[in-house]
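> Build the 3D model from these lines:
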Amino acid sequence: MTVLYIDSDAALTQFCQDIQDSHWLAIDTEFLREKTYYPQLCLIQIANDDVIACVDPIAVKDLTPLLDLLYQPQITLVFHAARQDLELLYLLKNALPQNLFDTQLAATILGDGDQIGYGNLVKQRLNVNLDKAHSRADWTQRPLSAEQLEYAADDVRYLRELYHQMSADLEKQQRTEWLKEDFSALANADNYIADPETIWRKIRGAGKLKGVQLAILQQLAAWREQRAIDRDRPRRWIIKDEVMLDLARFAPEKIEKLSQIRGLEARDIERNGRAIIDVISKAKQTPPEAWPILLKPEPLSNQQEALIDALMALLRKFCDEQSVTPIAVASRKDIEKLVRGETELALLQGWRYQIVGHHLTAFIDGHLSVTADIQQIHTKEV
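Prediction:
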């Protein structure tokens, strides 16, 4: 099948008119994010049963016809590992399409594996080996070679075949409804909006700080986030995480003291030193009742750890019986929360509760007995 290369507004408008009656569209993107805060969109690949197209967003000035089409509620957008593609769409439209299908998510409840890559899924289901030669290509460079366009086209060429095959399998196994909630969660805009006031919680090592140190880290992280956005540069290019932790820990009061912070270069001090000191000074004035808190759970007892191990074994057993990847149902962290008595868990809702969750709660409550031999685990309701 010929791959269309669309590099003009007129060609895009015509293409969108030609495919406007589609019930579904396979979509993928190529982007670069090594030197910027926001991903740089470099190529959009679109396919249905009749056509494959590579849309060049660098050459096309107005993507509105395509975006309007993709956001039509009657069209299902088919992705593999949709999150980064959806982030790009959110940045372009300030909204998210609501009718989604993600083959990576579908793979977890069809027994194909956890977070399986596109190439592995294509090999596993379609017995096709994809060319990986351009996986690290610089997609901002023009012109794109014929080989690059073929590589990009393959990302949707086989995605449409996976969609047909996997959606049929889901229907056959009566699992189509299982994924609707997960797909809806993907389309939640909160997943793609960074909150400067809470971004500090993602800094590894924050749990070693306390009191006013956390207030300093919170305000430094909010300042860094806004600075990165304004300059469209990666956060780490403004200040690295480990430097942020030391700034919060030692709270220098003068610019001259910043040179004592390991990893803070002279050029960083020259560029951001005054702002850093101002943020620290302001944060130190935060009243104690307004200091952020990182709640640390009580250490688990040996008996609780043993219970978690037993529940994980049961999780694997029941998932194996249903040909579902265990992580699609619950992680060890989820099982730990269950043991701690938390109830707001996906494990205790919908299809996850139906196939696994109710067994685990029955075991905890003493209503499920477990025996084993060298072949398998046996369970019985009591």
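> CA only for contacts and neighbour counts going forward, please
OK.
> Nearest residue to W178 in space, please, no chain neighbours.
Leaving aside its chain neighbours, W178 sits nearest to W351 (6.0 Å; criterion: C-alpha to C-alpha, 6 or more residues apart in numbering).
> what about stretch 276-293, how long is it end to end?
22 Å (C-alpha to C-alpha, to the nearest Å).
> Now find how far off-centre the strand or helix carrying the residue nearest to W178 is within its chain.
Per DSSP states H and E: W351 is located in helix 350-352. Per C-alpha atoms, centre = their mean, to the nearest Å, the displacement of helix 350-352 from the mean C-alpha position of its chain is 21 Å.
> now what about the helix or strand just after it, what contacts it?
As assigned by DSSP H and E, the chain's next helix or strand after helix 350-352 is helix 358-364. With C-alpha atoms under 8 Å, 6 or more residues apart in numbering as the test, helix 358-364 has contacts from L311, L314, L315, L348, L368, S369.
> ok, now stretch 258-271?
With C-alpha under 8 Å, 6+ apart, stretch 258-271 has contacts from I238, I239, K240, V243, D246, L247, P252, I255, G273.
> Isn't the second one up against R224?
When you say that, I think you mean I239. Yes: look at I239 against R224 with C-alpha atoms under 8 Å: they come within range, at 7.2 Å.
> hang on, the earlier thing: ok, the residue nearest to W178 - how many residues close by?
17 (other C-alpha atoms under 10 Å).
> do the same with the one 3 residues further on
Around Q354 there are 12 other residues, counting by other C-alpha under 10 Å.
> Nearest the geometric middle of the protein, what residue?
Among the residues of the chain, the one closest to the centroid is R83, at 4.8 Å (C-alpha atoms, centre = their mean).
> So for stretch 169-186, what gets flagged as buried?
Within stretch 169-186, the residues that qualify as buried are L170, R175, T176, L179, D182, F183, L186, counting by 16 or more other C-alpha atoms under 10 Å.
> Have a look at I239 and R224 and say which one is more surrounded.
Higher neighbour count among I239 and R224: R224, with 26 against 20, using other C-alpha under 10 Å.
> next up, for comparison:
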Amino acid sequence: MHYQTIIHAEALAAFCAELGAAPLAIDTEFVRTRTYYPQLGLVQLFDGQQLALIDPVAIPDLSPLWRVLQRPDQITVLHAASEDLELIHHEAGAMPFHTHDTQLAAAFTGSGLSIGFNAMTQELLQVTLDKDQARTNWLARPLTEKQLHYAAADVFYLLPIYEKLLERLQHEGRIAWFEEECAALVERKRPQELSEQAYKDIGNAWQLGRQELAVLQRLAMWRESEAKRRDLALNFVVKELHLFKCAERMPKTLRDLEQLGLLQPEIRNHGKTLLRLIEEAQNSDPQSWPQRLQRLVDFPHYKSELKRLRAKVEAVANAQRLPVELLASKKTIHQYLSWLWKCADEQKQDGKMPRLLTGWRKELLGDLTQ
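Reported below is the predicted structural model:
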């Protein structure tokens, strides 16, 4: 396995200029511990002829590469693409134009939903990879030859795996399903604007009344904004539990925050801001307060309907030799039930349809009421 290491901007530009329209296998190595955004440590590329390891520590501006990924005729091949897509968008400001995820391809060809890369190399290529460098600090320099070889292998074997899986998809007539699911994954990984709905993801928010939810809504939006501004993981700004306690108890003083169990750095850095946001929410127009949250488990027919839908999904998935969780996970079924039971008719007409009622899932599952 031969590869080149690119540490100069001129060499990166020259390499990218030579890339044709062939599918491009790409992988990224990054560190993400306390930060909101992943910190890019290495980018690996293989087009079937040339294999390059690009050092973003030495070359902060990777725009020649990002322009390649955004060409309309360029297929970007990734494995388990979720985190890579988030990283690429953060670095490039855009998603790759056309993404194929080999983990999804494997799922559509009967290899399970979340098969790992090493398991795929063993199954499809009879190659066992050495994964002892998985916990490398990819921001440290210099990287050893063993670390670089480990990183290069991830794209060297990715391309032949992709080619084999694509043949299977074509043979089984599932290319369209695969393409649709890859496109949907890319859409889900696009970063969202600050969400007024973020409070709904806070644990036990359903226990709160409307005024408390108004407080939680402001606190959750502020925390997300602060996390992005400081590039700090959400819970390193203020812990989720502490946001909930602030909304539940609505403290008025720094001493109150301390008695609720907030950490001293949280109080020192953000205490006055938290108290101000709480007071603003308390004094806001009650008509603007969110409605209380309804849990699906509290609807009368939840258990029986979940059981019925799961049975239908399992029967169809087994008949199609698909992973049950790919066709419809519990989260996907919950999305459908929330749409069915919680949305008013006008919202159903104007809003986004649940995944079970669109595309290849609708094709396979048909009428979900039967």
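> before we move on, back to that, hang on, the residue nearest to the centre of the first structure packs against L186?
Yes: R83 of the first structure is within contact range of L186, at 7.0 Å (criterion: C-alpha under 8 Å).
> where exactly do the strands run in the second structure?
4-6, 24-31, 39-46, 51-54, 75-78, 98-101 (DSSP state E).
> Out of these, which gets nearest to T128 of the second structure?
T128 of the second structure lies closest to strand 24-31 among the strands of the second structure, at 18.2 Å (C-alpha to C-alpha).
> Give the other helices and strands that the closest one contacts.
If contacts are counted by 3 or more C-alpha pairs under 8 Å, 6 or more residues apart in numbering; DSSP states H and E, strand 24-31 of the second structure sits against strand 39-46, strand 75-78, helix 145-156, helix 158-172.
> Quick one, which of the contacts of helix 358-364 of the first structure are buried?
Here the buried ones among the contacts of helix 358-364 of the first structure, as counted with 16+ other C-alpha under 10 Å, turn out to be L311, L314, L315, L348.
> Could you find the counterpart of the third one in the second structure?
For L315 of the first structure, the aligned position in the second structure is occupied by V313, per TM-score structural alignment.
> Repeat that for the last one.
L348 of the first structure maps onto L357 in the second structure when the alignment is built from TM-score structural alignment.
> was I right about S369 of the first structure contacting I377?
No: taking contacts as C-alpha under 8 Å, S369 of the first structure lies outside contact range of I377: 10.5 Å.
> Common neighbours of those two, please.
Joint contacts of S369 of the first structure and I377 (C-alpha under 8 Å, 6+ apart) do not exist.
> Could you tell me which residues make contact with L78 of the second structure?
For L78 of the second structure, the contact set (C-alpha under 8 Å, 6+ apart) comprises A25, I26, D27, D84, T99, H100, D101, T102, L158.
> rerun at 7 Å
By C-alpha atoms under 7 Å, 6 or more residues apart in numbering, the contact list for L78 of the second structure reads A25, I26, D27, H100, D101, T102.
> burial of the residue lying closest to L24 of the second structure once chain neighbours are set aside, as a residue count?
Distances taken as C-alpha to C-alpha, 6+ apart place D47 nearest to L24 of the second structure, at 4.7 Å, with adjacent residues excluded. Neighbours of D47 of the second structure under the rule other C-alpha under 10 Å: 20.
> got a list of what D47 of the second structure touches?
A22, P23, L24, A25.
> Which ChimeraX command selects the buried ones in the residues you listed?
Entered in ChimeraX, the line below selects the buried ones among the contacts of D47 of the second structure, by 16+ other C-alpha under 10 Å:
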select :23,24,25
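> need the contacts of D47 of the second structure in JSON lines with distance to I278 of the second structure, can you?
Shown next, in JSON lines, are these (distance: C-alpha to C-alpha, whole Å):
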{"residue": "A22", "distance to I278 of the second structure": "55"}
{"residue": "P23", "distance to I278 of the second structure": "52"}
{"residue": "L24", "distance to I278 of the second structure": "50"}
{"residue": "A25", "distance to I278 of the second structure": "49"}
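> so which pair among the contacts of D47 of the second structure is furthest apart in space?
Longest span within the contacts of D47 of the second structure, C-alpha to C-alpha: A22 and A25, 9.5 Å.
> Can you show me the helices along the stretch 51-200 of the second structure?
63-69, 82-92, 102-108, 117-120, 145-156, 158-172, 175-189 (DSSP state H, counting those that start in this stretch).
> quick revisit: right, and the helices and strands packed on strand 24-31 of the second structure - which one's nearest A119 of the second structure?
helix 158-172 (11.2 Å).
> tell me the average deviation of that closest one from the first structure after fitting.
In this overlay with the first structure, the average offset of helix 158-172 of the second structure from its partner residues is 0.7 Å by mean C-alpha distance after the TM-score superposition for the first structure.
> got the angle between that helix and strand 24-31?
Inter-element angle recorded for helix 158-172 of the second structure and strand 24-31: 130 degrees (by axes from the mean of the first three to the mean of the last three C-alpha atoms, to 10 degrees).
> Against which helices or strands is helix 158-172 of the second structure packed?
With contacts defined as 3 or more C-alpha pairs under 7 Å, 6 or more residues apart in numbering; DSSP states H and E, helix 158-172 of the second structure has these neighbours: helix 102-108.
> which of the contacts of stretch 258-271 of the first structure has the most neighbours?
L247 (23 neighbours).
> thinking again about what came up before, from L104 of the second structure, how far out is the match of L348 of the first structure?
Per C-alpha to C-alpha, L357 of the second structure is found 20 Å from L104 of the second structure.
> Please apply the same query to V238 of the second structure.
V238 of the second structure is 35 Å from L104 of the second structure, where distance means C-alpha to C-alpha.
> now do R168 of the second structure
R168 of the second structure is 13 Å from L104 of the second structure, by C-alpha to C-alpha.
> Check G110 of the second structure too.
Applying C-alpha to C-alpha, the value for G110 of the second structure to L104 of the second structure is 10 Å.
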